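Visitor: Predicted structure and sequence below. I'll ask about it afterward.
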Amino acid sequence: MKIVVIGGSGLIGSKLVAKLGEHGHEAVPASPASGVNTITGEGVAEVLAGADVVVDVSNSPSFADADVLAFFETATTTLLTAAADAGVGHYVALSVVGADSLPDSGYLRAKVAQEQLITKSGLPYSIVRATQFYEFAKSISEAATVDGVVHAPPALMQPIAAEDVASTVGRVAVGVPVNGVVEVGGPELIGMDDLIRASLTARGDSREVVTDPHARYFGTELGERSLVTGEGGLKAGTTFADWLAAQAE
């Protein structure tokens, strides 16, 4: 099966390409570095020729509200048009758990716009919504730091290892299109404030973490379970402790 991975050189994409290849699929990584640009359209039709599946795990280079919206709308429109022309039988995209319930976040609004373009395209599709990656704990803490102090809400998270995200996306990609959403999260629930404390401690970072129910997460205030999978969501197996231990090896 030929599977084109858009964003194939990134955190999830590189892991996904490796996993698909291990299972005997022709996994083709595609990114601007390989001459495939979903914004300009360069190389898109060529790389999708003969593809059975296209998986989009790409991300915007800028998270400014207008930039990220323009990126996902333009890139997704380009990919959907080329996928339809190439007769691709399964369009898969990675999105975020809670995207449709947190409209104050410009990034999540852009992901919802991406999802809507896919669902209305008429192509057989699957959308995988994942929770926050363990790998992003550091950037989350940096974004929440004001004058050297981290302000974080106690809202529950269900963080997941990027490796487990790639495994889930891979299984969905080689399966039958669900024409809907598959949610996946980690095996444990933890407050964002506690996750940040654990992450800072593991890195030897002594910054104070203040629990603030109104602290915003990338522009949006969170409900208690905004970032947790719904009923029927998949649970990955790697715990945060296991992931931290692996990083120290």
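Guide: Thanks, I have it.
Visitor: When you work out contacts or count neighbours from here on, use the C-alpha atoms and nothing else.
Guide: Fine.
Visitor: so residue 35 sits right up against residue 41, yeah?
Guide: No. If you go by C-alpha atoms under 8 Å, residue 35 and residue 41 don't touch, sitting 9.9 Å apart.
Visitor: Settle it for me: which of the two has more neighbours?
Guide: Using other C-alpha atoms under 10 Å, the more surrounded residue of residue 35 and residue 41 is residue 41, with 16 against 13.
Visitor: all strands for the chain, in order.
Guide: Assigned by DSSP state E, the strands in the chain fall at 2-6, 26-30, 53-56, 90-96, 125-130, 145-146, 149-152, 156-157, 181-185, 190-191, 209-211, 234-235.
Visitor: Could you dump the ones you listed into a markdown table and include mean neighbour count?
Guide: Formatted as a markdown table, the strands of the chain follow (neighbours: other C-alpha atoms under 10 Å):
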| stretch | mean neighbour count |
| --- | --- |
| strand 2-6 | 24 |
| strand 26-30 | 22 |
| strand 53-56 | 26 |
| strand 90-96 | 24 |
| strand 125-130 | 25 |
| strand 145-146 | 13 |
| strand 149-152 | 22 |
| strand 156-157 | 22 |
| strand 181-185 | 24 |
| strand 190-191 | 17 |
| strand 209-211 | 18 |
| strand 234-235 | 16 |
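Visitor: Please compare the first structure with the one that follows:
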Amino acid sequence: MKVVVIGGTGLIGSKVVGTLQEQGHEAVAASPNTGVNALTGEGLAEVLQGAQVVVDVSNAPAWDDEAVMHFFRTCTGNLVKANAEAGVTHYVALSIVGTDRLPDNGYFRAKLAQEELIKASGIPYSIVHATQFFEFVNGIADAGTEGDTVRIAPVKFQPIASDDVAAAVTRTAVGTPLGGVVEIAGPDVFRFDELVREVLAAQDDPRTVVADPHARYYGSELRDDSLVPGPGAQLAATRFSDWFERQR
């Protein structure tokens, strides 16, 4: 089976391509680095020739509200058109748990717009909603930092390892189109501020983590369930504590 992975040279995409190739599929990494640009449409028709499955794990290069909305709407519009012309029979996209719960978050709004375009495309599809990656915890702390203080909302947080995200995306890509959404998350639920505090302390980071119910997460105030999946989510095996020790 030929599978084209849009964003196939990135963190998740490279893992998906590698696993698919190990399974014997013809997996093609498609990104500007390989001459395929979903934003401009360059190279899409050529790379999709003979493809049965397209997996979109691309990410916007800029995260301000207007730029990220333009990126996902334009890329997805180009992919919908190119997929239909190529006869693609399964369109898989990686998105985020909570896209419909955080309307003040420009990135989440853009991902929701992407999902709506895919659902309306008429192409059989599957959407994978993942929680935040283990690898992003330090970046989240940086985004919430003011001086020497990190303000994090004391809400539920259930991150997942990027390896487990890639595995779930791969399973979905070789399976039957869902015609809907599957949620994936790590096995453990933390309190957001407590996990960030523990991580920074373990790294000898001198910043103070403050539990602030009004702390914004990339522009949005959080409810207790904003970042965790609902019932029926697929829970990955990798625990944050084990992953973190390996990184250290």
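Guide: On my side now, so go ahead. All of these numbers come straight from a predicted model, not from anything done at the bench.
Visitor: Can you pull the TM-score for these?
Guide: The TM-score (TM-score structural alignment, normalised by the length of structure 2) is 0.99; 248 aligned residues with a C-alpha RMSD of 0.7 Å.
Visitor: Determine the longest helix present in structure 1.
Guide: If you go by DSSP state H, structure 1 has its longest helix at helix 65-86.
Visitor: Could you dump the strands of structure 1 into a markdown table with distance to residue 108 of structure 1 added?
Guide: Shown next, in a markdown table, are the strands of structure 1 (distance: least, C-alpha to C-alpha, whole Å):
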| stretch | distance to residue 108 of structure 1 |
| --- | --- |
| strand 2-6 | 19 |
| strand 26-30 | 24 |
| strand 53-56 | 16 |
| strand 90-96 | 8 |
| strand 125-130 | 12 |
| strand 145-146 | 21 |
| strand 149-152 | 19 |
| strand 156-157 | 16 |
| strand 181-185 | 15 |
| strand 190-191 | 20 |
| strand 209-211 | 23 |
| strand 234-235 | 21 |
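Visitor: Looking at those strands, which is nearest to residue 76 of structure 1?
Guide: Comparison of the strands of structure 1 against residue 76 of structure 1 by C-alpha to C-alpha identifies strand 53-56 as nearest, at 8.5 Å.
Visitor: Now for the spatially most distant residue from the centre of structure 2: which residues touch it?
Guide: Computed with C-alpha atoms, centre = their mean, the maximum C-alpha offset from the centroid of structure 2 is found at residue 206, amounting to 29.8 Å. With contacts defined as C-alpha atoms under 8 Å, 6 or more residues apart in numbering, the neighbours of residue 206 of structure 2 are 148, 200.
Visitor: how close does it get to residue 190 of structure 2?
Guide: 22 Å (C-alpha to C-alpha, to the nearest Å).
Visitor: Which positions in the longest helix of structure 1 come out as buried?
Guide: Judged by neighbour count using 16 or more other C-alpha atoms under 10 Å, the buried positions of helix 65-86 of structure 1 are 68-80, 82-84, 86.
Visitor: What of stretch 98-109 of structure 2?
Guide: In stretch 98-109 of structure 2, residues buried by neighbour count (16+ other C-alpha under 10 Å) are 98-99, 101-103, 105-109.
Visitor: can you give me the helices in structure 1?
Guide: Under DSSP H, structure 1 gives helices at 11-22, 44-48, 65-86, 106-119, 137-143, 162-173, 192-202, 240-248.
Visitor: you'd agree residue 36 of structure 2 is up against residue 48?
Guide: No. Here residue 36 of structure 2 lies out of contact with residue 48, judged by C-alpha under 8 Å, at a distance of 10.2 Å.
Visitor: For those two, work out which one has more neighbours and name it.
Guide: Per other C-alpha under 10 Å, whichever of residue 36 of structure 2 and residue 48 has more neighbours is residue 48, with 23 against 20.
Visitor: and the residue lying closest to that one once chain neighbours are set aside, what does it touch?
Guide: Excluding the flanking residues, the one nearest residue 48 of structure 2 by C-alpha to C-alpha, 6 or more residues apart in numbering is residue 86, at 6.1 Å. Contact analysis of residue 86 of structure 2 by C-alpha under 8 Å, 6+ apart lists 45, 48-51.
Visitor: Can you list which of the residues you listed carry over to structure 1?
Guide: On the basis of both residues aligned by TM-score structural alignment, their matches' C-alpha atoms under 8 Å, what survives of the contacts of residue 86 of structure 2 in structure 1 is 45, 48-51.
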